[in-house]
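Peer 1: Need a 3D model of the sequence below.
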Amino acid sequence: MDRETVFTYGAPGLKFGVGASDEIGFDLSQYDVRRVLVITDPGVAATGHPQRVAEQMAAFGIEAAVYDGVHVEPTDASFEAAIAHARGTGPWDAYVAVGGGSSIDTAKAVNLLTTNDGELMDYVNAPVGRARAPKRPLKPLVAVPTTTGTGAESTTICVLDVLALKVKTGISHARLRPTLAVVDPALTLTQPAGVTAAAGMDILCHALESYTARTYTSYDRKAPEQRVPYCGANPISDMWSEQAMTLLAASFRRAVHHGDDEEARGQMALAATMAGLGFGNAGVHIPHANAYPIAGRVRDFHPDGYPTDEPLVPHGMAVSLTAPEAFRWTFESSPERHLRAASLLSPGHEYVGPDALPGVLVDLMRDIAIPNGLAAVGYGADDVDDLVEGAMKQQRLLATAPREVTDEDAAGILERSLELW
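Peer 2: Below you'll find the predicted structure:
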């Protein structure tokens, strides 16, 4: 078959800067909406930000209500609860998500299931769900991130744990992309160091995975209706990924160790959005595929800085735990990109060989107190086969990997990630 010659690029409208969240009432008035549901989680609700966002809409004749039942690291059950609430209190003309990726992803699912018929599992990615595409347009969605990491304000994806299967998966379709991303760095100043570290590793892996993904020209040519949001590395996604890495090199450690550093917080917020603009089009691969079962099958790990009594491996932390070994394994696919990434993240050194990028990552992870591999969050050698099974279900992600991933390859990466240093 002929190789692909076309890549696609999509992005939300973007408003960035301190004070941007004070203008959401005006922004929504441009869409002629009258009733808006603000979606958030209890921890973010306690800061007062969601209520403030809701109250300022009244000046523009907009009635707003706050739903604060989002579950940190959402599940199918928490999605269903939010959808039921929206259906029971609607109809709504628009949605505003205030919070981290959990709130934004929940709002995407609510928007989808209140505008289209069917059940949640109809839209979940195959093979876990039925991968149905929405037939009807969604309502306007404004995404207001309060953490610097997920890039969910830029993407077409929402992620959830399917409790019965103990697997993390997602829903992916271009119509899920928020209408407007409002990124106000002032909202991230209360983010604890542990959350900043884990979420920041999500930014970093978004940038690295999309930068090292297979190129769009490596795919077989597709008809327009067959193209998916993750189209492979391309010149536009490369630009965003490189810029995100440059910002992270200057700000990541400062934001973790000096949380009141407003310049560092601003750079992290911008890096998160830029990495989202990159991976939301190019895609992510092995570290994210591994992260889904790592987070979904946690037994008894409790991270610092997260307001929950439940066992939890935060998404960004789960992604990072196999990243060094994953990038050691992918090195042969594009040595120049791996070395370029290492030099962007830690400039001023000469890098050679497959150990360069993993070494930069391990140095960073140790400095910001990311756990030392899978064993540190409760997994052992006996868990590898189970984790492989969960990772290999993420074919939507693994299809973007620069090398074909077998069960044996995944097992090797996971085994070598039990302890990283």
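Peer 1: drop to CA atoms for contacts and neighbour counts, all remaining ones
Peer 2: Will do.
Peer 1: Check the gap between E350 and L339 for me.
Peer 2: 9 Å (C-alpha to C-alpha, to the nearest Å).
Peer 1: Looking at these two, which has the bigger crowd around it?
Peer 2: L339 (20 against 10; other C-alpha atoms under 10 Å).
Peer 1: let's see this one next to it:
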Amino acid sequence: MAVSNIRYGAGVTKEVGMDLQNMGAKNVCLMTDKNLSRLPPVQVAMDSLVKNGIHFQVYDNVRVEPTDASFMDAIEFAKKGAFDAYVAVGGGSTMDTCKAANLYASSPNSDFLDYVNAPIGKGKPVCVPLKPLIAVPTTSGTGSETTGVAIFDYEHLKVKTGIASRAIKPTLGLVDPLHTLHMPGQVVANSGFDVLCHALESYTAIPYHMRSPCPSNPITRPAYQGSNPISDLWAVHALRIVAKYLKRAVRNPDDIEARSNMHLASTFAGIGFGNAGVHLEMAVVHVLCAADPVTERHPDPASSAVSTVSALCLPGADIRSARTQDAGPMLADRLRKFLFELDVDDGLAAIGYSKADIPALVKGTLPQERVTKLAPRPQSEEDLSALFEAAMKLY
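Peer 2: As a prediction, this is how the structure comes out:
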């Protein structure tokens, strides 16, 4: 189990300057995106750096849904800046970009594909020491403040991939629920379903002891190692929080209790999937996002093969007389109802996909064995085609 240090509480972002001072940082890179650079979360962080005498430079060219090109732009900035610490203020795109910049600035002679997941990259283990990285999440979805994963679109192949290593996880995550008050309701809904899917997939991934072969050296053990007793605790708790608070958080932007709990749920799910992994649903999402990087949506989450989590996931499902083979359809029905109640787009067709896209989507999913092999059952091309076809319309 590997996880970042986490500090949670309203206003903890104000402490970032003191943290950097305590680390002895002299030259800091603050990464964010153009939109956030003008909003309170970034301003609070910069005020704290100024107050504590921290010299810093701002990189605000982070791309929402990063690409290999946008990663490399941030990497060049980091190399030229010779920074001794990093602060990432934003969603998963910002935190992941900052992880990559820290990694390659710390390993300046490495080729970009050296650390990218195989088979697209070489998947080399990270053996160089990295600089401290403090992550300040402003959305409640990715859990990237806890994980050693950085995801991007590899434009040449039109597929999403990433870098996965415990070495790149942030040193500290400052989880400040005040930042959630700046999120529109639909962003809360979509990011909330991200939490749900992360936790659900972590819990239903194949068990860690069924992974094979055993790594010949601990340094090559994958970050995504399968479901395990510790990740399960975090995943189940995240699901319960989502069930209790997501609707409230979407419908009432002033419900600080609901939005604070969803911010925590994102972190909890991140701790879970950052060690257990995700599987088929996230592989499918990666293909959809790579095909249409402006739109980040999930297909029917029920397409993941799941077992007995229906009662844990959403309240009200009566499983007293249910059979094992009923678990999948019951969970599908509960999730579909949840999606409908929060006015999520009605399937892939609603966001511009058609049946004509299915062969390309299947082709993009097949190479993502790093995650698809964690699914509780294997998938054929026919299975994937049926999944995409069923996801065209949900309700």
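Peer 1: and A350 of structure 2, what pairs with it in structure 1?
Peer 2: Using TM-score structural alignment, the equivalent of A350 of structure 2 in structure 1 is A376.
Peer 1: ok, its match - contacts?
Peer 2: 418-419 (C-alpha atoms under 8 Å, 6 or more residues apart in numbering).
Peer 1: Recalculate using a threshold of 6 Å.
Peer 2: Not one residue lies near A376 of structure 1 by C-alpha atoms under 6 Å, 6 or more residues apart in numbering.
Peer 1: For the helix or strand hosting V287 of structure 2, grab the matching residue range in structure 1.
Peer 2: Here V287 of structure 2 sits within helix 280-291, counting by DSSP states H and E. The counterpart of helix 280-291 of structure 2 in structure 1, using TM-score structural alignment, spans residues 286-297.
Peer 1: Go ahead and name everything in contact with that stretch.
Peer 2: By C-alpha under 6 Å, 6+ apart, stretch 286-297 of structure 1 touches 166-168, 313, 318-319, 322-323, 387, 390-391, 394.
Peer 1: Let's see that with 7 Å instead.
Peer 2: 161, 166-169, 312-315, 318-320, 322-323, 326, 387, 390-391, 394, 397-398, 401 (C-alpha atoms under 7 Å, 6 or more residues apart in numbering).
Peer 1: cool, stretch 119-128 of structure 2 as well?
Peer 2: By C-alpha under 7 Å, 6+ apart, stretch 119-128 of structure 2 touches 106-107, 113-117, 165, 167, 219-220.
Peer 1: can you rerun that using 6 Å?
Peer 2: Against stretch 119-128 of structure 2 from outside (C-alpha under 6 Å, 6+ apart): 113-117.
Peer 1: Which of the residues you listed ranks first by neighbour count?
Peer 2: V116 (23 neighbours).
Peer 1: That one matches what in structure 1?
Peer 2: So V116 of structure 2 corresponds to V124, using TM-score structural alignment.
Peer 1: which residue numbers in structure 1 go with the longest helix along structure 2?
Peer 2: Counting by DSSP state H, the longest helix found in structure 2 is helix 229-251. Helix 229-251 of structure 2 corresponds to residues 235-257 in structure 1, going by TM-score structural alignment.
Peer 1: Onto which residues of structure 1 does the helix or strand just after the helix holding V287 of structure 2 map?
Peer 2: For helix 280-291 of structure 2, the following helix or strand on the C-terminal side (DSSP H and E) is helix 310-313. Across structure 1, the stretch matching helix 310-313 of structure 2 (TM-score structural alignment) is residues 342-345.
Peer 1: likewise stretch 6-24 of structure 2?
Peer 2: So stretch 6-24 of structure 2 sits over residues 14-32 in structure 1, by TM-score structural alignment.
Peer 1: what's the offset of that stretch from the middle of its chain?
Peer 2: Taking C-alpha atoms, centre = their mean, to the nearest Å, one finds the center of stretch 14-32 of structure 1 at 22 Å from the center of the full chain.
Peer 1: Check stretch 160-178 of structure 2 too.
Peer 2: With C-alpha atoms, centre = their mean, you get 9 Å for stretch 160-178 of structure 2.
Peer 1: Name the surrounding residues that touch that stretch.
Peer 2: Counting by C-alpha under 6 Å, 6+ apart, 4-12, 99, 116-117, 132-136, 145, 147-154, 223, 260, 286, 290 sit against stretch 160-178 of structure 2.
Peer 1: Narrow the residues you listed to those that are buried.
Peer 2: Buried subset of the contacts of stretch 160-178 of structure 2 (neighbour count, 16 or more other C-alpha atoms under 10 Å): 4, 6, 8, 12, 99, 116-117, 132-136, 145, 147-154, 223, 260, 286, 290.
Peer 1: Out of these, which sit inside helices?
Peer 2: Per DSSP H, these map to helices at 99, 260, 286, 290.
Peer 1: which residue packs closest to the counterpart of the first one in structure 1, ignoring adjacent ones?
Peer 2: The criterion is TM-score structural alignment: under it, K99 of structure 2 has K108 as its aligned partner in structure 1. Distances taken as C-alpha to C-alpha, 6 or more residues apart in numbering place L176 nearest to K108 of structure 1, at 5.8 Å, with adjacent residues excluded.
Peer 1: What about that neighbour, how many residues nearby?
Peer 2: 25.
Peer 1: how about it, what's its partner in structure 2?
Peer 2: That one, L176 of structure 1, aligns with I168 by TM-score structural alignment.
Peer 1: again, but for A45 of structure 1
Peer 2: Using TM-score structural alignment, A45 of structure 1 sits opposite S37 in structure 2.
Peer 1: tell me the SS of its match?
Peer 2: helix (DSSP: H, G, I helix; E, B strand; the rest coil).
Peer 1: Contacts only, for it.
Peer 2: With C-alpha under 6 Å, 6+ apart, S37 of structure 2 has no contacts at all.
Peer 1: could you measure it against R297 of structure 2, distance?
Peer 2: 25 Å.
Peer 1: just E155 of structure 2 next, same as before
Peer 2: For E155 of structure 2, the distance to R297 of structure 2 - C-alpha to C-alpha - is 19 Å.
Peer 1: So for those two, which residue has more residues nearby?
Peer 2: Set E155 of structure 2 next to R297 and count neighbours by other C-alpha under 10 Å: R297 wins out with 21 against 13.
Peer 1: Report the contact partners of that one.
Peer 2: By C-alpha under 6 Å, 6+ apart, R297 of structure 2 lies in contact with nothing.
Peer 1: Can you tell me how far F83 of structure 2 is from I54 of structure 2?
Peer 2: For F83 of structure 2, the distance to I54 of structure 2 - C-alpha to C-alpha - is 12 Å.
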